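J.: I need the structure of the sequence given here:
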Amino acid sequence: MGKRSAAGLLTSVDSIFTTQEERDNAQRSYVTDLPAAEISDFPNHPFKVRMDQSMVELAESVKQHGVLVPSLVRPMPDGSYQMVSGHRRKRAAELADLPTVPCIIRELTDDEAIIVMVDSNLQREQILPSEKAFAYKMKLEAMKRQGQRTDLTSVPVAQKSGGKTSRQLLGEQVGESQDQIRRYIRLTNLIPELLDMVDNSVLKEAGKLQMALRPAVELSYLSEAEQTALLEVMEGEIRTPSHAQAIKMRSFSEQGKLNPDVILSIMQEEKPNQVEQFKIPRERIDKFFKPGTPAQKIEDTIVKALELYRKRERAMER
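T.: Below is the predicted model:
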């Protein structure tokens, strides 16, 4: 048997342990260092780059050790580059005043880039409902477009997956039911202020209104004007609607009967097992507390003050 060349041997081994798709991707990828200014953000990127404690720690790590994992970018027709995966690393590099960011440069179509961008970011430890909402919507739309292609280089998704729909495939990939995927995508119809309240249910920031997923989904069927009117009532009442109240509002909206008065009436209905609330206008007590004092701390302080007052009154009666 004749001697095989090293290149031939490598090709043979490569064909055994990798797929053709992986070999094609490797051929159209390379690694280099790029100035952060040359990398634009992914359009409509659904994942927030927050300046939180995690970012501070990442920036400090980057300052000491550099960026250890390259970002993934794709070349654009004008000669610039677009970030696909690595927005947080890029921001950390900027905070650490690094001149360049290590990047894998890969040729990707728009839909390929969307799918890679979503998949890579879904590995984060904490993902907000709003991030899932827009990410699932973007990926689902990209998968559907890929499934519609019938050219010689692409097999429709339905054929590749044994007839499963794009939503079924997406649900399997992210570990969510089809109904849950639908619920998250409905959130993209909320005005930003209401969507922030759904995120607050995860962030648990003191003093901010929080709203669960199920009522938020029902409210997503309201028009923008109806949602804005609801927002004003919610801020005035300092509460968010229950699931049952949200369903009632959606029903009135579908009948064309939802207006600010109806919204207020529904919001003032007593929720099941709800304890009656006593409210004090904030301006009457602001002078007793420092600006920015959390609502829970204010409530606890008032209760303690009343307990001391009651003890003093009882002592005077003796």
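J.: Please count neighbours and contacts with C-alpha atoms only from this point.
T.: Fine.
J.: And the helices in the stretch 201-318 of the chain, which stretches?
T.: Assigned by DSSP state H, counting those that start in this stretch, the stretch 201-318 of the chain shows helices spanning 213-219, 224-237, 243-254, 260-267, 282-285, 295-317.
J.: Out of these, which is the most enclosed?
T.: Using mean count of other CA atoms under 10 Å, the stretch among the helices of the stretch 201-318 of the chain with the greatest mean number of neighbours is helix 213-219 (a mean of 22).
J.: Please give the structure of this sequence too, so both can be compared:
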Amino acid sequence: MSEKRNKPRGLGRGLSALMADVNSEPVSTEVQAARNAEVLVPIEKVIANPDQPRRQFLQEDLDDLTASIKEKGVLQPLIVRPRDGDMYEIVAGERRWRAAQAAQLHEVPVLIRDYSDVEMMEVAIIENIQRSDLNAMEEAQSYKQLMERFGHTQERMAEALGKSRSHIANLVRLLHLPEDVRALVNDRKLSAGHARALITSDNASELASKIVKGGLSVRATEALVKKDAAGLQASAAPRRSPRSTDKDADTKALEGDLSAILRMKVSIDHKAGGESGSVTISYETLDQLDEICNILSK
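T.: The predicted structure follows:
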């Protein structure tokens, strides 16, 4: 069984079946009867998924769900897969499981699926994205896991998950922000729009603090980033040549695409009126440096 579970599988193959699990929609009369055969299992035999895309569970939401479960029980079964012994690992429904524990239930309804590692991650991402349960950083980290662990491209993920490639690329770029800025997004003090505006800033942490304190809108944040960049450029190079103006939209878009592909910050300096320039790739760890070397040596 373990050999089958770890066998690579292209993203999107059989995705309609995975979507049916998440949505509890019938596929056909016979298939529905087989797939919807939920069973009750002891709650202590259910364990969490260590790769769960959702990292934060708001206590207020859990309290509301716990109260509902105490009154009506678990209305939608958890999706699980068999693990060693007679244990089951959660594929989707960890919040229901946590609330059921708080409600002191002894059993929970489950749908048992023999998912591979890739399918398990897909279902977890699909469920959370469909229910808007992931914040921008959690969603971005989920896409990064699918790319790094299973070799999926942004194009294939976009097609399979019903998202645009630019949506996925823009989210993955958020992972290049400083840790303190990412924490503000995780805590929902900054939106994805605020975070995207800060990606190109060399002063993201200080600006993020101003945005939170001032309650700035995304548009005001974009204006603040431009103003800060202009101030930094003026102080660093007061006698800049005329060609050192702001980069055009095409250059910025190309920088964004390359940054998303390499998962590192890429800067393009093209000499105005000419055909030459330079490309700068910034790495944060030696592992990223090794990755650059491997790419260039192929």
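J.: Got a TM-score for the pair?
T.: Once superposed, the chains reach a TM-score of 0.54 (TM-score structural alignment, normalised by the length of the second structure), with 203 aligned residues with a CA RMSD of 4.1 Å.
J.: quick one on the thing from earlier: may I see the helices of the stretch 201-318 of the first structure organised as a markdown table, with distance to Val13 of the first structure added?
T.: Shown next, in a markdown table, are the helices of the stretch 201-318 of the first structure (distance: least, CA to CA, whole Å):
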| stretch | distance to Val13 of the first structure |
| --- | --- |
| helix 213-219 | 50 |
| helix 224-237 | 59 |
| helix 243-254 | 58 |
| helix 260-267 | 67 |
| helix 282-285 | 72 |
| helix 295-317 | 64 |
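J.: The spatially most central residue of the first structure and Ser80 of the first structure, how far apart?
T.: Note on the first structure: the residue nearest the mean C-alpha position is Glu131, at 1.4 Å, using CA atoms, centre = their mean. Distance, Glu131 of the first structure to Ser80 of the first structure, using CA to CA, to the nearest Å: 26 Å.
J.: now Asp14 of the first structure
T.: The gap separating Asp14 of the first structure from Ser80 of the first structure is 32 Å, by CA to CA.
J.: for Ala244 of the first structure, same thing?
T.: Using CA to CA, Ala244 of the first structure is found at 51 Å from Ser80 of the first structure.
J.: quick one: stretch 168-175 of the second structure aligns where in the first structure?
T.: Under TM-score structural alignment, the match for stretch 168-175 of the second structure in the first structure covers residues 181-188.
J.: circling back: and the residue nearest to the centre of the first structure? What does it align with in the second structure?
T.: Superposed on the second structure with TM-score structural alignment, Glu131 of the first structure falls opposite Glu138.
J.: average gap between the helix or strand hosting that match and the first structure?
T.: Using DSSP states H and E, Glu138 of the second structure sits within helix 136-150. Helix 136-150 of the second structure differs from its equivalent in the first structure by a mean of 2.9 Å after superposition (mean CA distance after the TM-score superposition for the first structure).
J.: quick one, the next helix or strand after that helix and helix 136-150 angle?
T.: Following helix 136-150 of the second structure in sequence order, the next helix or strand is helix 154-161 (DSSP H and E). Orientation check (axes from the mean of the first three to the mean of the last three CA atoms, to 10 degrees): helix 154-161 of the second structure against helix 136-150 gives 110 degrees.
J.: okay, now the closest residue to Gly193 of the second structure other than its chain neighbours: neighbour count?
T.: Spatial nearest neighbour of Gly193 of the second structure, chain neighbours left out: Val218 (5.9 Å); criterion: CA to CA, 6 or more residues apart in numbering. For Val218 of the second structure, the count of nearby residues is 18 (other CA atoms under 10 Å).
J.: Val218 of the second structure: what's it in contact with?
T.: The contact partners of Val218 of the second structure, by CA atoms under 8 Å, 6 or more residues apart in numbering, come to 193-194, 197.
J.: What segments of the stretch 51-200 of the second structure are strands?
T.: Taking DSSP state E, counting those that start in this stretch, the strands of the stretch 51-200 of the second structure run over residues 78-82, 88-92, 107-112.
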